[in-house]
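Engineer: mind looking at a prediction? Sequence and model below.
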Amino acid sequence: MNSLKAFTDYLLLEKNYSALTVKAYTKDIESFSEFIKIEFDSENINQVVYVQIRNWIVALVEQGLSNRSINRKISALNTYYKFLLKIGALKTNPLAKHKALKTSKKVQVPFSKTEVNAVLDDFVFDQSFEGVRDKLIIELFYSTGIRRIELVNLKLSSVNFQNKTLKVLGKRNKERIVPLLDSTLKTLSEYLSYRKGLEQIVDEDILFLTKKGAKIYETLVYRIINDYFSKASSKVKKSPHILRHSFATHLLNQGADLNAVKELLGHSSLAATQVYTHNSISELKKVHIKAHPRSKK
């Protein structure tokens, strides 16, 4: 499928999409191609009509996929067809009039400051490579708001002790500089000392490693956050993203500028950052009622 190869090259080289995103897009398009081949005996997804895509959507619903997941798959397909229009390989987009399936807005409940402090201040981390590494991971998530994949891909060269900053490679390979707290730098120095003491190091340039010296992986990072916060929080979801959410919410609650938080999070638009403001609005209401001279009337 030459057009698919051209599409993936376009996403990687021109749009600067991450390899992970391109892989997901490719998987979705290949999945649709397989469906068309089986259901309609067609080898070419460039010549489909909307009814055929609609049948795929119905099949995905019957498989038990959520509307959110289905929308992501259709979005990948739509991006592909838009690319074909762009290069003149297609005259009309079969998804031009498609409307996304309705999804319920998930309210992400952040950890409270008490819960975060219970983990970072009250919990006794093992004085070992893994113990100090785990503490640093938690501190970095909460003090910088970086994404899980961004943390996994951090390199030793990402840290600048002199400037007290961290260079983060975000979505679409966009770099941003994030300030580091003195307390985080202290834990970072401690971790690097333990890191040097590992028997072997496979991935020399990577910051976070497993005890076997290999690059840390996303599921392990998730497990670390979930395990430690299970001891301090009764919330259903305990993940790196919730820590990122907590970082943004707590900054906004303390009066941080929305644009500044947007830059720290690596968002491309304010709309993405505004999802974190619902908690800060409730805090503002409390302040407003407590401080306004007419609130008692």
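Structural biologist: Noted; the coordinates are in hand.

Engineer: drop to CA atoms for contacts and neighbour counts, all remaining ones
Structural biologist: Will do.

Engineer: now Ala42: closest residue in space that isn't a chain neighbour?
Structural biologist: Let me fix one detail, which is that residue 42 is Ser and not Ala. Ile36 (5.8 Å; C-alpha to C-alpha, 6 or more residues apart in numbering).

Engineer: mind listing the strands in the chain by residue range?
Structural biologist: Listed from the start of the chain, the chain has strands (DSSP state E) covering 159-160, 165-169, 175-179.

Engineer: residues contacting the shortest one, please?
Structural biologist: Residues outside strand 159-160 that contact it (C-alpha atoms under 8 Å, 6 or more residues apart in numbering): Thr165, Leu166, Lys167.

Engineer: before we move on, the earlier item: just the strands of the chain: most buried one?
Structural biologist: strand 165-169 (a mean of 20; mean count of other C-alpha atoms under 10 Å).

Engineer: residues contacting the residue nearest to Ile45 when sequence neighbours are not counted?
Structural biologist: Closest residue to Ile45 apart from its sequence neighbours, by C-alpha to C-alpha, 6+ apart: Ser33 at 5.9 Å. Shown in contact with Ser33 (C-alpha under 8 Å, 6+ apart): Glu43, Asn44, Ile45.

Engineer: and the residue nearest to the spatial centre of the chain, what does it touch?
Structural biologist: When the chain is reduced to its mean C-alpha position, the nearest residue by C-alpha atoms, centre = their mean turns out to be Arg147, at 4.8 Å. For Arg147, the contact set (C-alpha under 8 Å, 6+ apart) comprises Phe141, Pro240, His241, Arg244.

Engineer: what residue, apart from its backbone neighbours, is nearest the third one spatially?
Structural biologist: Right, the one you point to is His241. Arg147 (6.9 Å).

Engineer: wait, Phe161 sits on Leu185?
Structural biologist: Yes. The pair Phe161 / Leu185 is scored as a contact, 7.3 Å apart, by C-alpha atoms under 8 Å.

Engineer: more crowded one of the two?
Structural biologist: Leu185 (19 against 13; other C-alpha atoms under 10 Å).

Engineer: ok, that one - contacts?
Structural biologist: Phe161, Lys164.

Engineer: tell me how far it lies from Leu140.
Structural biologist: 10 Å (C-alpha to C-alpha, to the nearest Å).

Engineer: cool, and Arg147?
Structural biologist: Taken as C-alpha to C-alpha, the span from Arg147 to Leu140 is 10 Å.

Engineer: go on, Lys211?
Structural biologist: Distance from Lys211 to Leu140, by C-alpha to C-alpha: 19 Å.

Engineer: presented hereafter is structure B, for comparison with structure A:
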Amino acid sequence: MNVQMEEALEQFIRYVQLEKNFSLHTVREYQSDLENFFTFLQSEGIADIAEVDYIHARLYVTKLYDEQKARTSISRKISSIRSFFRFLNREQHIDDAPFRSLYHPKKEERLPSFFYEEELAQLFEKNQGDEPKQIRNIALLELLYATGMRVSECVGLELSDVDFHYSIIRVMGKGRKERIIPFGQFAHDALTRYLYVRSTLMKTNEHQKVFVNLRGGELTARGVRYILSEMIEHASMHTKIYPHMLRHTFATHLLNNGADMRTVQELLGHANLSSTQIYTHVTKEALRKTYMNSHPRA
């Protein structure tokens, strides 16, 4: 990467960190997307950002398709580069038209995976126990299902974020937006039980994160994925699990049981209702499957 590109990238990263207050994860994605784009520009013999035009933008997107990148990944990269050029246009009057003219690829129509209520009941039942590890795992599972939190929000929870009197939890979501989510009696009881044994797991560590690993450190997103996979295996369930699947399950079960779309949108922390509407397709598909499996003349 030449000096001009490096300086422009540093300025942009400072902008999204300090002025836009984006999360560390989002900042890293911006940096990675732009570094990949700069590598492409250098392979095309372009040393000056101001030389980039529409044909280079098209060539880059074509390259991403040739590499068989997912459409969601391509769409994110276009957004990252478009934001970068918009910033340069404002700061240095560099033309931002090349990527402004590009269309985002149409998203693949994939319905989110979720657990049926019977499957989730089995997962809870088979993982009960009196060991601190089992108590923590059940509390983690209960809270993810009770609130529909993202895994990043869950591992970021601190003890002061949980209000047991009102059974609500304060969550810091995307874009540093705070929201309040209620949780039910099952999650309340599981969390209360877990906090009694948390000190045992903490050992000599000192931090305020709710969930801890077996060494007493802060639980990571990777650790959550490992715990859930372990729980699935222990329940002898032949399915894959990932934290977002519990978020999908939370939304699907609420809609199946009569919750309105706006409420679910607010609980999930979606900026746009369109992001929540995909769950109406999931519930329709669930109804169809139940009908096909149950009706004598289906």
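Structural biologist: It's in. Since the structure is predicted, the reported quantities are computational estimates derived from the model, not experimental observations.

Engineer: hang on, the earlier thing: under the alignment, what does the residue nearest to His241 of structure 1 map to in structure 2?
Structural biologist: Aligned by TM-score structural alignment, Arg147 of structure 1 pairs with Arg150 of structure 2.

Engineer: same deal with Glu34 of structure 1?
Structural biologist: So Glu34 of structure 1 corresponds to Thr39, using TM-score structural alignment.

Engineer: and the helices in the stretch 51-200 of structure 2?
Structural biologist: 54-66, 71-92, 97-100, 117-126, 132-147, 151-155, 185-202 (DSSP state H, counting those that start in this stretch).

Engineer: next, the angle from the fourth one to helix 132-147.
Structural biologist: The one in question is helix 117-126 of structure 2. For helix 117-126 of structure 2 against helix 132-147, the angle by axes from the mean of the first three to the mean of the last three C-alpha atoms, to 10 degrees is 160 degrees.

Engineer: so which bits of helix 117-126 of structure 2 are buried?
Structural biologist: Within helix 117-126 of structure 2, the residues that count as buried by 16 or more other C-alpha atoms under 10 Å are Leu123, Phe124.

Engineer: tell me how far the residue nearest to Asn173 of structure 1 when sequence neighbours are not counted lies from Leu265 of structure 1.
Structural biologist: Once flanking residues are discounted, Asn173 of structure 1 sits nearest to Asn16: 6.1 Å by C-alpha to C-alpha, 6+ apart. Distance, Asn16 of structure 1 to Leu265 of structure 1, by C-alpha to C-alpha: 18 Å.

Engineer: which one of the two is surrounded by more residues?
Structural biologist: Leu265 (22 against 15).

Engineer: was I right about the more buried one contacting Ile146?
Structural biologist: Yes. Using C-alpha under 8 Å, Leu265 of structure 1 is in contact with Ile146, at 6.4 Å.

Engineer: what does Lys113 of structure 1 correspond to in structure 2?
Structural biologist: So, by TM-score structural alignment, Lys113 of structure 1 is matched to Glu117.

Engineer: what's around Pro183 of structure 1, how many residues?
Structural biologist: Careful, residue 183 of structure 1 is Ser; it's not Pro. Neighbours around Ser183 of structure 1, by other C-alpha under 10 Å: 11.

Engineer: ignoring the adjacent residues along the chain, who's closest to the alignment partner in structure 2 of it?
Structural biologist: Counting by TM-score structural alignment, Ser183 of structure 1 lines up with Phe186 in structure 2. Spatial nearest neighbour of Phe186 of structure 2, chain neighbours left out: Glu142 (7.0 Å); criterion: C-alpha to C-alpha, 6+ apart.

Engineer: please apply the same query to Arg176 of structure 1.
Structural biologist: Here the residue nearest Arg176 of structure 1, using C-alpha to C-alpha, 6+ apart, is Val168, at 5.4 Å.

Engineer: tell me the buried residues in stretch 42-51 of structure 1?
Structural biologist: Ile45.

Engineer: burial check on Gly269 of structure 2, number of neighbours?
Structural biologist: Neighbour count for Gly269 of structure 2, taken as other C-alpha under 10 Å: 23.

Engineer: and Ile70 of structure 1, how many neighbours does it have?
Structural biologist: Every residue meeting other C-alpha under 10 Å relative to Ile70 of structure 1 is counted, giving 20.

Engineer: in structure 2, what residue corresponds to it?
Structural biologist: With TM-score structural alignment as the criterion, Ile70 of structure 1 matches Ile74.

Engineer: also Thr165 of structure 1?
Structural biologist: With TM-score structural alignment as the criterion, Thr165 of structure 1 pairs with Ile168.

Engineer: now for its match: which residues touch it?
Structural biologist: Val162, Ile180, Ile181, Pro182, Phe183.

Engineer: please redo it, this time with the cut-off set to 10 Å
Structural biologist: Ile168 of structure 2 makes contact with Thr147, Asp161, Val162, Ile180, Ile181, Pro182, Phe183, Gly184, His188 under the criterion C-alpha atoms under 10 Å, 6 or more residues apart in numbering.

Engineer: just Ile169 of structure 2 next, same as before
Structural biologist: Counted by C-alpha under 10 Å, 6+ apart, Ile169 of structure 2 has contacts 143, 147, 157-163, 179-183.

Engineer: tell me how far the nearest residue to it once chain neighbours are set aside lies from Val210 of structure 2.
Structural biologist: Sequence neighbours aside, Val162 is the residue nearest to Ile169 of structure 2 in space, at 4.7 Å (criterion: C-alpha to C-alpha, 6+ apart). According to C-alpha to C-alpha, Val162 of structure 2 and Val210 of structure 2 sit 9 Å apart.

Engineer: now do the shared contacts for these two.
Structural biologist: Leu191.

Engineer: tally of neighbours for the residue nearest to Ser42 of structure 1?
Structural biologist: Ile36 of structure 1: 20 neighbours (other C-alpha under 10 Å).

Engineer: give the buried residues for stretch 251-271 of structure 1.
Structural biologist: Quick answer for stretch 251-271 of structure 1 (16+ other C-alpha under 10 Å): Leu251, Leu252, Leu258, Val261, Lys262, Glu263, Leu264, Leu265, Gly266.
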